[in-house]
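Asks: Requesting a structural model of the entry that follows:
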Amino acid sequence: MDTLTAQQPTFEPPGPGSWDLDALHFPRPVTAYWAEMHPEPFALGYGDMAAFYGVPIKTRLTTYVSGFCYGTMDPLPPEAFPERVQRSAEVFERKLWRDQAQEWQEVRKPASVEAHRAIQAIDPDALGDAELVEYLRRCHDHHATMIRQHMAFTGTAVIPAGDFLVHAREWTGLSTVKLLGLMRGASLISGGASPQHAALVAAYRADPAARAALDADEDAGSLLERLRREPTPTGEALNDYLEFAGYRLLDGFDISNHFALEMPEVLLRAIRSAIDEPGVESPVDREVAEVRGQVPEEHRDAFDALLAEARTGYSVRDERGVYSDIWASGLMRRAALGAGRRLAASGRLHDAEHIVFADVDEMCALVGGATTPSPDELAARHGYHHTYTAKDAPVHLGDAPEPPPDPAQLPPPMARLMAALGTAMGEMFASSEAEHEGDVIRGLGASAGTREGVARRVAGPGDFDRIQQGDVLLTEATTEAFNILLPLLSAIVTDSGGALSHAAIVSREYGIPGVVGTRDATARIADGARVRVDGDAGTVTVLE
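Replies: Take a look at the predicted model:
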């Protein structure tokens, strides 16, 4: 990655073809660490997915131009096409996503947790310099492995859901928000649910004195550390939860984002809210019956089957991130900050936080005594990251985007596969094209319902501490990691993303209204404004 300063970024095509900006996952320029580490495991994992499902694409390539993420499809060699055709014919016949969903639950997820915990058990501050360099490399390699795993399971997460949408729209003519509402409850982690979270809430609800202790007038970080070490059921439950969620990023994928334990105030508020607020009852069974009633009778058995398969795959949608690279990224950040504190203490960094803007080779070299990059250079990279957003980057580089191939020209099973995949990806990245009207901002309805609240503009981790109970999150985009903070929110509004984006999924799972893909709500709605979010209509109205 080229050295970045706070100067105006430049944009040249990184190679032949058409390159598309990914503002959904990377709304700000990334760190040098991420730009070096991410492209290879991403391409490998995407290629794993394409081969498993018989997708007629070799992989997707990503690169970073002035820190911004651009991607293009790597075409499949013609000689590999017949094998992909044969494999695609097995996708729906054998329901291949079931194999991967089972592998995820029984093998990959528990193995990932075990690997995370082994790395997490090591205190980077207790290591010597040579040991810390080795630990940084270990965290880097683990992070890359988890990114490949995340991408390898993409097809399972989206293909059956996309196939359900294709058919259910044809049969009912209903909106995407209505149909995707039937997924609620299939991705529990998206709503923050986990055995550790459930045990935490149950333990504190059963012990009013322990719950009162969470309100102590004490520094939030010190309070959580003290309470988690108490030899009581609540202490054990709190410790288990913090061991599970404490080092996961609160938002984003890059190590420029904070992990939960770095934001103890907002983490404590979210824990209190989860304990105090009753769970939201899901009306999904009633909604399924309502939608099913609009399906022609001759298609109802098929509707039932497609919905069941979609929910099976959807269960992996956010878990593959939360249990893979979201956690691994937090552990890499923790290791880097350990190095950063060491370097800052010796005067070799202006701020320990600046270390995350070095690549892994630079981190290791600095720990080993190197003098470059200089403190000023890393401070400049930090400034660049906080100066620009994806709105400063062109949507396309290189050749004009080509329209997707006509599925009718593909063999029928592959055509069905690509229709499902294309629909799902469209619903993940699409933004609304509807014009705004005065104080009414239009986007895509992602999660049904209407709520009013104070818009809280979140541009980065530094804004998390400002989130209060009942606020409406206003941001460029979110990831599945944001589920830790959901108990504090009354609604979610984003600039980027469609009805299958992470923001849409987490809002549905937690049962709060969501409007996504507004393009520019963050620019049109002032921080602190009172707004009404209508997830059915896909509108956000500024009230005052």
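
Asks: Could you use CA atoms for every contact and neighbour count after this?
Replies: Fine.

Asks: For this protein, which segments count as strands?
Replies: Under the criterion DSSP state E, the chain carries strands at the ranges 18-21, 57-65, 68-75, 396-398, 440-442, 444-447, 450-457, 471-475, 489-494, 514-516, 530-534, 539-542.

Asks: CSV please, covering the ones you listed and showing mean neighbour count and distance to residue 183.
Replies: Formatted as CSV, the entries for these read as follows, by neighbours: other CA atoms under 10 Å; distance: least, CA to CA, whole Å:
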stretch, mean neighbour count, distance to residue 183
strand 18-21, 21, 28
strand 57-65, 21, 27
strand 68-75, 19, 29
strand 396-398, 18, 33
strand 440-442, 22, 24
strand 444-447, 32, 11
strand 450-457, 23, 19
strand 471-475, 26, 22
strand 489-494, 28, 18
strand 514-516, 36, 15
strand 530-534, 24, 19
strand 539-542, 22, 22
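
Asks: Now tabulate those in JSON lines and tack on distance to residue 306.
Replies: Compiled in JSON lines, those are given as follows (distance: least, CA to CA, whole Å):
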{"stretch": "strand 18-21", "distance to residue 306": "32"}
{"stretch": "strand 57-65", "distance to residue 306": "25"}
{"stretch": "strand 68-75", "distance to residue 306": "29"}
{"stretch": "strand 396-398", "distance to residue 306": "35"}
{"stretch": "strand 440-442", "distance to residue 306": "31"}
{"stretch": "strand 444-447", "distance to residue 306": "21"}
{"stretch": "strand 450-457", "distance to residue 306": "29"}
{"stretch": "strand 471-475", "distance to residue 306": "33"}
{"stretch": "strand 489-494", "distance to residue 306": "29"}
{"stretch": "strand 514-516", "distance to residue 306": "25"}
{"stretch": "strand 530-534", "distance to residue 306": "28"}
{"stretch": "strand 539-542", "distance to residue 306": "30"}
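
Asks: For the comparison step, fold the sequence that follows:
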Amino acid sequence: MRYITQLADLGRGDLAVAGGKGANLGELTRAGLPVPPGFVLTTAAYRAYVAASGIGDEIVAAASDGRADDVRALFTAPVPDEIAAELRAARTELGPAVAVRSSATAEDLDDASFAGQQDTFLDVRGDDALLIAVRDCWASLWTSRAVAYRVRRGIDPEEVALAVVVQEMVDADAAGVMFTANPTTGARDEIVLAAAWGLGEAVVSGAVTTDDLVVEKGTGRVRSRSTADKAVRTVATGRGTEDRPVPAEQRSRPVLDDAEATALAALGTRIEEWFGAPQDVEWARADGAFAIVQSRPITALPEPAAPPPTDWSVPDRSSFYVRASIVEQLPDPLTPLFAELVDGSVTRSLQAVFGELLGRSDVVGEGDVALPTVNGYAYYRYSRRGMARLTLASLPAFRALLRRGRQSLRARWQERAHPQYVEAVERASARPVEGLTDAELLDGAAELLDAGTTYYTAVQTIIPLAVSSESVFTRFYERLVRRPGGPPAATFLLGFDSAPIRAERSLYDLATWTRTRPALVAALSAASTASTVAAIEADGPPAGVDAATWQEWCDRFQQHLAVHGHTVYNLDIAVAVPADDPAPLLGTLRFYLDGGGADPTRRQRQAAQRREEATTAVAARLDPVRRAAFRRLLRWAQSAAPLREDALADVGLAWPQLRRMLRELGARLVAAGVVERPDDVFWLHRAEILADPPVPRSDVVAQRRAVWRGQRQVTPPQVLPLGSWWEKAFARWLPASSGEQTGAVLRGIGASVGQVTATARVLGGPADFGRLRPGDVLVASITTPAWTSLFAMASAVVTDVGGPLSHSSIVAREYGIPAVLGTNVATRRIPDGARVRVDGDAGTVTLLDEDGSG
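Replies: Have a look, this model is predicted:
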């Protein structure tokens, strides 16, 4: 036969002939699994029909314009005689009723399932009905949902075709779906079953309620089951299907008993092993036997996660545990190696800074302060003795704020702390990592981390200067100067240069230069982020770009990374910085290439002009006493305003070299068979890394990653122990609200004024940056200077952690977008893609779908 191939003659390599569904069913048939007999009307038949009907050009034109309904209307001609004759002949080998299923070439793929995009017809009887069902399957290649799905995946409409699977109908008394890995938790050791009475199409479409079971892979033990009240079932009628009430005695009865669930799970395990990847399987049961009617890869399977922790007890209830200061830059659970290295490093840095400021080495004693983890999250732990010592030392330390000249905190940061940090990084970077032993690499990484935490502690002494100067000026202005309708206090502190603004300007200037080279713009806009990064690393130009232009662009981009690529998204050394992975920057660069965003130089100049005009106007109307106080306090606040951002931007100076050293260790561990990927080194402890002889630890890494993912699903309390007087006494000083927030309105700190209603985009880190679209509300746990590139696209900012002087607040005001910070729960309470109203004046975020305002 020319157009028909039996399922037994097909396999996974026949995608172009049989489509995804047909190829997979052929593979299952070859594997000896219980697949109903049938055949595939190949894609050649579809192409022959389109050619005979003369509708090919019209299909492509309408599909390219998004007119899917117009495409389907083209499929009116009868099936050509030659194809119809083959169908009638092949049909005689099957039972009286058949199932007719669409099988597109862009379907059931490893990276895109396209599930439910095309049509299926059950209980098809007679040749005429079969021919109509086949033609309708062909037309369903062009449903609105199928066309939109392919557009999102970048699939050319001229390249797709559709085969049709025809199988003997299984008159099922029960059916459902089976996932050979848990699609919710990602657990690979669990098989999840959904079962209902009747045929399976209603289960797949979600039209009926199902029993849900979780079966332990390997043993077949049923770990859990939920039996539904199943009111409706889909049945064959002899002329199609219809929904009918489930008999009363069956409604609450389990569809599958434990033995059947075990048997079905065993089939799922065989299927997964045959395909070599977790599968989404459709099954049916008739006369006590199971049939497999479809299998496709699970394309959106989350990584395995352990159960989220619920116990927040601490080892020492007499100590005070708080998430503040450096912990604000650690929003996620810590990776094991970083947790091991940073604890002692932070303690040593505190000892050093108090020793320098007060000339005493006994302020922070052994055991007074530490940075342990609770459920993976970092907390400052202060013993009672340590808290008492720090409290007594706070007044003399506060006096350091008043020092001037070479003894001031600003001079200490600029002339000592920063140069010492730069020198430490340069010294470490001068040693080729390839020539260092494993122990030297670990020791060198620890020394660099010590240099980083020491610098961060120095930065923390700058922050009170910025906080106090802005707070005093704001209070004076709002109470004694501002008139109704006057500019907010923040107006007088905007338009100054800072490291994040310089980084933004550098990227914008690169985009401006690029826009003068159309071929380069076209190449960067068309290419995926991954392919652009690969081209940068391979030092080879994309198609259509000459080598000289590409080299100059790469040189300019690398220069940007050399100056700004050390900014951290998260202080945990397991998180890549832009110098390691520039992919997150490319989304913003494309945004600029498309004409998005404001020129940062112009925006800064306009802000400075508004600032100066407002300053002149206010000073002119004040009496001499208030004018003098206004000018003096304003000079103080303006001199300190950019310091915080400049200081914080360089915290990660050591991170590129630190990560280079540790990833060299990781590469050696891969070569020794200890782990699978270089980045797995961050999930080991020092003793495990240096073990001699090496011990394979891939299973340990996988287990720790799963625990980390479970921990990341919870919101850590700001203060521990829970319910202690510590929690009540310090709650108001913390960078996020305490406890959960329920209801449609989340409250935080209004840190930048204005109101915006838009789509929320919840970003967990740099890997998610590409999901932000212009006009989205940026929702994140925190933002650091490395997040600044996203502010050009965002319409508002919402964070879990932060206050009026955090990075999010300062940059949001520079960009003129609303910000609500310190909600504690935004990333967990706001669904990604939800419509929200951000009110920076009131400090609220309203989930419009929940309050009925959407």
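
Asks: about what we covered before: out of the strands of structure 1, the one nearest residue 423 of structure 1 is which?
Replies: Relative to residue 423 of structure 1, the nearest member of the strands of structure 1 by CA to CA is strand 444-447, separated by 15.1 Å.

Asks: Find me the equivalent region of the closest one in structure 2.
Replies: Equivalent residues of strand 444-447 of structure 1 are located at 749-752 in structure 2, counting by TM-score structural alignment.

Asks: Which residues does that stretch contact?
Replies: The contact list for stretch 749-752 of structure 2 (CA atoms under 8 Å, 6 or more residues apart in numbering) reads 803-805, 809, 812-813, 816-823, 839-844.

Asks: repeat that with 10 Å
Replies: Identification of contacts with stretch 749-752 of structure 2 by CA atoms under 10 Å, 6 or more residues apart in numbering yields 490, 735-737, 796-799, 801-806, 808-823, 838-845.

Asks: mean deviation of that stretch from structure 1?
Replies: In the superposition with structure 1, the aligned residues lie an average of 1.4 Å away from stretch 749-752 of structure 2, counting by mean CA distance after the TM-score superposition for structure 1.

Asks: What's the match for residue 321 of structure 1 in structure 2?
Replies: In structure 2, residue 321 of structure 1 lands on residue 648 (TM-score structural alignment).

Asks: Return the residues in contact with its match.
Replies: When contacts are counted by CA under 10 Å, 6+ apart, residue 648 of structure 2 is found next to 455-456, 459-460, 462-463, 499-500, 567-568, 784-785, 807.

Asks: returning to that earlier point: quick one, which of the strands of structure 1 is nearest to residue 390 of structure 1?
Replies: strand 68-75 (7.0 Å).

Asks: Among the strands of structure 1, which comes closest to residue 208 of structure 1?
Replies: The minimum distance between residue 208 of structure 1 and the strands of structure 1 falls on strand 489-494, with 24.1 Å, by CA to CA.

Asks: Show me what the closest one is packed up against.
Replies: For strand 489-494 of structure 1, the helices and strands in contact under the criterion 3 or more CA pairs under 10 Å, 6 or more residues apart in numbering; DSSP states H and E are strand 444-447, strand 450-457, strand 471-475, helix 502-510, strand 514-516, helix 521-524, strand 530-534.

Asks: let's go with 6 Å and repeat that
Replies: Packing contacts for strand 489-494 of structure 1, counted by 3 or more CA pairs under 6 Å, 6 or more residues apart in numbering; DSSP states H and E, involve strand 471-475, strand 514-516.

Asks: Residue range in structure 2 corresponding to the last one, please.
Replies: In the comparison with structure 2, strand 514-516 of structure 1 aligns to the range 819-821 (TM-score structural alignment).

Asks: mean distance, the matching stretch to its aligned residues in structure 1?
Replies: After superposition, stretch 819-821 of structure 2 averages 1.0 Å from its match (mean CA distance after the TM-score superposition for structure 1).

Asks: List of residues touching that stretch?
Replies: Counting by CA atoms under 6 Å, 6 or more residues apart in numbering, the neighbours of stretch 819-821 of structure 2 from elsewhere in the structure are 748-752, 796-799, 802-803, 840, 843.

Asks: re earlier: got the helices and strands packed on strand 489-494 of structure 1 as TSV, with distance to residue 174 of structure 1 columns?
Replies: Below are these laid out as TSV (distance: least, CA to CA, whole Å):
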stretch	distance to residue 174 of structure 1
strand 471-475	27
strand 514-516	17
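
Asks: Indicate which one of those is closest to residue 40 of structure 1.
Replies: The closest of those to residue 40 of structure 1 is strand 471-475. By CA to CA, the value is 28.7 Å.

Asks: The nearest residue to residue 677 of structure 2 once chain neighbours are set aside and residue 243 of structure 2: what is the separation?
Replies: Once flanking residues are discounted, residue 677 of structure 2 sits nearest to residue 670: 6.1 Å by CA to CA, 6 or more residues apart in numbering. When distance is defined by CA to CA, to the nearest Å, residue 670 of structure 2 is 56 Å away from residue 243 of structure 2.
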